[in-house]
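Trainee: sharing a sequence plus its predicted fold:
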Amino acid sequence: MRARIAEAEQSQAPRTAAARPSAPPEWSLQIDIGTDQLHVAVHYGECAVGRARSRRITRQDAIEALAAGCESCFMCRPDRELQID
């Protein structure tokens, strides 16, 4: 009986791990609504502003976007996290 319980627990472990949601992006780039897909703002963490129209980016991409003139979100302030003035 114990062997069956252990076997059942082991078979469920991969399903449980797969069911966990992925981690939120550390950095994201908000995209404009229009067809041009212009970059609107850089966000940090789970910022809700513009979440629907954003894509994950790396820390380096966030730095480059801000340096290129992309706005920093007024709510989550990624420029503070990146220590960019």
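Mentor: Received it, and whenever you're ready, just let me know what you need. Residues are numbered from 1 along each chain as shown.
Trainee: from here on, contacts and neighbour counts on C-alpha atoms
Mentor: Noted.
Trainee: of all the helix elements in this protein, which one is longest?
Mentor: helix 2-19 (DSSP state H).
Trainee: against that first model, consider the following:
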Amino acid sequence: MRVKFNTKFGNRIYSTKGSSVWAGIRWAVTEVEQRSEWIIGDGKDIDLWRDNWCHQLPLKELINSDSIPRNCLNEKVSSTIQDGH
């Protein structure tokens, strides 16, 4: 779903892109995300800026900053973990 319904920068696409299913389930995505919890583990699969791993909003939206360099937007949570913390 991420590939089809997110931009290459990880932002959600709200148009249906020719999918009759997306229009029907789009409303539920936010609800499911709000009621889900993250298991961080080693953090290698969690996008530091675009996944909402530490708050209801992703960090990129939480700080509302377009000044984050693009090369940093590829960082994973694992880049912030040191000695298991």
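Mentor: Yep, it's here. Please read these numbers as outputs of a predicted model, since none were measured by experiment.
Trainee: superposing both, give me the TM-score.
Mentor: Once the chains are laid over each other, their TM-score by TM-score structural alignment, normalised by the length of structure 1 reads 0.23; 34 aligned residues with a C-alpha RMSD of 4.1 Å.
Trainee: ok so, going back, can you tell me what sits against the longest helix of structure 1?
Mentor: With C-alpha atoms under 8 Å, 6 or more residues apart in numbering as the test, helix 2-19 of structure 1 has no contacts from any other residue.
Trainee: all the strands of structure 1, residue numbers only.
Mentor: For structure 1, the strands defined by DSSP state E cover 27-31, 39-44, 54-57, 71-72.
Trainee: now render the ones you listed as JSON lines, adding mean neighbour count.
Mentor: Putting these into JSON lines (neighbours: other C-alpha atoms under 10 Å) gives the following:
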{"stretch": "strand 27-31", "mean neighbour count": "23"}
{"stretch": "strand 39-44", "mean neighbour count": "24"}
{"stretch": "strand 54-57", "mean neighbour count": "16"}
{"stretch": "strand 71-72", "mean neighbour count": "20"}
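Trainee: great, nothing more from me.
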